[in-house]
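A.B. asks: Can you look at this prediction? I've put the sequence above it.
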Amino acid sequence: MAESEPNWDWYRSFLQVLETGSLSAAGRRLGLAQPTVGRHIDGLEAALGLKLFTRSSDGFSPTDAACELRSFAAHLAATEAALRRVASGHGSGVRGTVRVTASEVVGVEVLPPILAALHEKHPELTIELVLSNEADDLLRRESDIAVRMFRPVQEVLVAKRIGGIEVGLHAHERYLARYGVPTSMDELSRHSIIGFDQENAFVRSIQEKCRALTRNYFAFRADSHLAQLSAIRAGLGIGFCQTQLAARDQSLVRVLQHEFSLTMDTWIVMHEDLRSSARYAVTFEALAAGLKAYIQGESSFPLQD
């Protein structure tokens, strides 16, 4: 390895080239000129004594060495981002940046009014919202606070159970007017069912309720929960939807309520080292209060004083 140490800008460029496959695309994301990104890659390769990319007319293809370094560079990125968030909050009052992660549907359909009220009360607070159905690592500070549908097991995490979000089968009234309302689970075979493409824990929980609901059963498949929700609203078929969310829209009708129901345990989680910081504590409690109101079917999401 060369004696010169790589700087963080080189690793940032490395990650973006890995994700985009080109210098120009990486430069656009970073706000840098293409030659600058190229110099960063050249400098990192020289400093590490490794070939990280194979150049071709199709772009930059990562070598085996680059693939092995990806996770370490990603950890550096998470640490650097967490450092900036911590630094942003120093000063009096509730101020600075808090990074929140939640599932697609909760992040798009449920959290915005909660976060809007939070920002109105604390205008110097900045929220970064990450939409992901994967569990970000709070121990590595990929996020500060997470809304999760399972109980965390790490002892160093502060976790608060909010309650259970019920999921049922729903369809748009336009679809039901055209194809009828199923009166039993067996009748679902005559309907267009909206479901998942890849198996996951939620799919397996669905199959425990009805073994017939396999991938081949679905007329519309998408791993995005938002895409499934949009398909239900468009009248494409019968799909899985949070009952509290469907209750907001009178055109969405629940079917087979007594035959099919799932409950997703809902938790708010953060690292215990953050609870002494005002901005994390305020955000944590606001999310807890807002989600509890949502679960209880309240029309507004109050903030706790």
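C.D. replies: Looks like it came in fine. Numbering: from 1, shown residues only.

A.B. asks: contacts and neighbour counts: CA atoms only from here.
C.D. replies: Will do.

A.B. asks: now the strands: where do they sit in the stretch 1-150 of the chain?
C.D. replies: Taking DSSP state E, counting those that start in this stretch as the criterion, the stretch 1-150 of the chain carries its strands at 53-56, 59-62, 96-102, 125-131, 145-148.

A.B. asks: Repeat that for the stretch 201-305 of the chain.
C.D. replies: Counting by DSSP E, counting those that start in this stretch, one finds strands in the stretch 201-305 of the chain at the ranges 220-221, 239-242, 252-255, 262-271.

A.B. asks: And the lengthiest helix in the chain, what does it pack against?
C.D. replies: In the chain, assigned by DSSP state H, the helix with the most residues is helix 64-88. For helix 64-88, the contact count by 3 or more C-alpha pairs under 8 Å, 6 or more residues apart in numbering; DSSP states H and E identifies helix 8-20, strand 96-102 as packing neighbours.

A.B. asks: In JSON lines: these, plus mean neighbour count.
C.D. replies: Converted to JSON lines, the helices and strands packed on helix 64-88 look like this (neighbours: other C-alpha atoms under 10 Å):
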{"stretch": "helix 8-20", "mean neighbour count": "19"}
{"stretch": "strand 96-102", "mean neighbour count": "23"}
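
A.B. asks: With distance to Lys160 added, can I get these in JSON lines?
C.D. replies: As requested, those are exported to JSON lines (distance: least, C-alpha to C-alpha, whole Å):
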{"stretch": "helix 8-20", "distance to Lys160": "34"}
{"stretch": "strand 96-102", "distance to Lys160": "15"}
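
A.B. asks: Out of the ones you listed, the one nearest Leu176 is which?
C.D. replies: The closest of the helices and strands packed on helix 64-88 to Leu176 is strand 96-102. By C-alpha to C-alpha, the value is 31.5 Å.

A.B. asks: and the comparison structure, right after this:
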Amino acid sequence: MASTLPWDLLHSFLGVLREGSLSGAARLLDLTQPTVGRHVAALEQALGQPLFTRSSTGLLPTEAALSLRVHAEQMEVAAAALQRAATARGDEVRGTVRVTASEVIGVEVLAGVFAALREAHPGLVLELALSNQLQDLLRREADIAVRMTPPEQGQLIARRIGSIELGLHARPDYLDRHGRPTSLADMAGHTLVGFDRVTPFTRAGVKRLGGITRDSFALRCDSDLAQLALIRAGGGIGACQVALARREPPLERVLADQFSWPLETWVAMHEDLRQNTPCRVVFDALVEGLSRYVGS
């Protein structure tokens, strides 16, 4: 096996893994199908073992391919981080910065921050990765993270913004039709909006809701944005950030004295990026924008 494997071979390998075919990988990577095929064949020759088998549904990864996936993805993350770092030019606010945040924060709060950043610094390229999964800043899966839990990894610069409060809300006309609950027990007679899959985060939330569980939700979805849309559409009662509920159209809070869930909010980045001008500018803008939101 060659002592080093060209990144383009591994890039094509990941494309085939994700798409399940040479043609799909070619479209994903903006390459020709023969080029992707040559890359996979060259990688198989270098490794001395097959990576895919043909089936009626496409290309199936072998055990060897599956075992290589995590390592290739780590290289992909490192290559992307290298490319972002290479675009930074001294003290200029120019280059690519990747930010990860939850769906709701990214769409409802950070979109305005990003728009203002681009207006002030046209040389910035901003990548927004929306996910409720924690991205690993030490592995440089992102440059900056907005998190609802205190960062536990070392080697991070972290700024605590404050607490974002979650409360139970519904559209006023829904409550006009179905009544306003006076206790958590009254919620049994309402359409509730909530999660589908149980996670440690959702498990912590339902502990605050007494006897309400996943089975209590008539409208289930794991997308926080979709849950918010269902509440705003008048579908029922669900958890929503209190600051968002004040926006147009306003939502009405219920049982404020019985359910309140403060989420600590942090902005974090790897300490190696302290001297990276674009990252520092974006970090400061996120702190300022989120601080305004928390105080609203």
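C.D. replies: All right, it came through fine. The model shown is predicted, which means the values in this text are computed figures rather than measured ones.

A.B. asks: Kindly provide the TM-score of these chains.
C.D. replies: After superposition, the two chains reach a TM-score of 0.97 (TM-score structural alignment, normalised by the length of the second structure), with 296 aligned residues with a C-alpha RMSD of 1.3 Å.

A.B. asks: Burial-wise, tell me which of the strands of the stretch 201-305 of the first structure comes out on top.
C.D. replies: Per-residue neighbour counts averaged over each of the strands of the stretch 201-305 of the first structure give the maximum for strand 239-242, namely a mean of 23 (mean count of other C-alpha atoms under 10 Å).

A.B. asks: which strands and helices sit next to it?
C.D. replies: Applying 3+ C-alpha pairs under 8 Å, 6+ apart, we find strand 239-242 of the first structure packed against strand 157-172, strand 194-195, helix 225-233.

A.B. asks: let's see it at 7 Å
C.D. replies: When contacts are defined as 3 or more C-alpha pairs under 7 Å, 6 or more residues apart in numbering; DSSP states H and E, strand 239-242 of the first structure packs onto strand 157-172.

A.B. asks: what's the distance between the most centrally placed residue in the second structure and Glu73 of the second structure?
C.D. replies: Nearest to the mean C-alpha position of the second structure, by C-alpha atoms, centre = their mean, lies Ser131 at 1.5 Å. With distances taken as C-alpha to C-alpha, to the nearest Å, Ser131 of the second structure is found 17 Å from Glu73 of the second structure.

A.B. asks: cool, Glu152 of the second structure as well?
C.D. replies: Computed as C-alpha to C-alpha, the Glu152 of the second structure to Glu73 of the second structure distance reads 23 Å.

A.B. asks: Those two: which has the busier surroundings?
C.D. replies: Under the neighbour definition other C-alpha atoms under 10 Å, Glu152 of the second structure and Glu73 were set side by side, and Glu73 has more, 14 against 8.

A.B. asks: re the thing from before, quick one: closest of the helices and strands packed on helix 64-88 of the first structure to Ile165 of the first structure.
C.D. replies: Across these, Ile165 of the first structure has its closest neighbour in strand 96-102 (13.9 Å, C-alpha to C-alpha).

A.B. asks: Give me the mean deviation of the closest one from the second structure.
C.D. replies: Superposing on the second structure places strand 96-102 of the first structure at an average distance of 0.5 Å from its equivalents, by mean C-alpha distance after the TM-score superposition for the first structure.

A.B. asks: corresponding residues in the second structure for that strand?
C.D. replies: Counting by TM-score structural alignment, strand 96-102 of the first structure pairs with residues 95-101 of the second structure.

A.B. asks: Show me how far that stretch is from its chain's centre.
C.D. replies: Centroid separation for stretch 95-101 of the second structure versus its chain: 12 Å, with C-alpha atoms, centre = their mean, to the nearest Å.

A.B. asks: Then stretch 248-256 of the second structure?
C.D. replies: For stretch 248-256 of the second structure, the separation from the chain centroid amounts to 26 Å (computed by C-alpha atoms, centre = their mean).

A.B. asks: Now do the end-to-end distance for that stretch.
C.D. replies: Criterion C-alpha to C-alpha; first-to-last residue distance in stretch 248-256 of the second structure is 20 Å.

A.B. asks: Likewise for stretch 248-265 of the first structure?
C.D. replies: 21 Å.

A.B. asks: got it, and stretch 92-108 of the first structure?
C.D. replies: Stretch 92-108 of the first structure stretches 31 Å from its first residue to its last (C-alpha to C-alpha).

A.B. asks: Return the set of buried residues in stretch 279-296 of the second structure.
C.D. replies: Of the residues in stretch 279-296 of the second structure, those scored as buried under the neighbour-count criterion (16 or more other C-alpha atoms under 10 Å) are 279-280, 282-283, 285-287, 289-291, 293.

A.B. asks: Let me fix that, I meant to ask about stretch 148-160 of the second structure.
C.D. replies: Of the residues in stretch 148-160 of the second structure, 148, 151, 156-160 count as buried by neighbour count, 16+ other C-alpha under 10 Å.

A.B. asks: And the contacts of that stretch?
C.D. replies: Outside of stretch 148-160 of the second structure, the residues within contact range by C-alpha atoms under 7 Å, 6 or more residues apart in numbering are 263-271.

A.B. asks: run the last query once more with 8 Å
C.D. replies: Contact with stretch 148-160 of the second structure is made by 137-138, 263-271, 287, as judged by C-alpha atoms under 8 Å, 6 or more residues apart in numbering.

A.B. asks: wait, Ile145 of the first structure sits on Thr97?
C.D. replies: No: counting by C-alpha atoms under 8 Å, no contact exists between Ile145 of the first structure and Thr97, whose distance comes to 11.4 Å.
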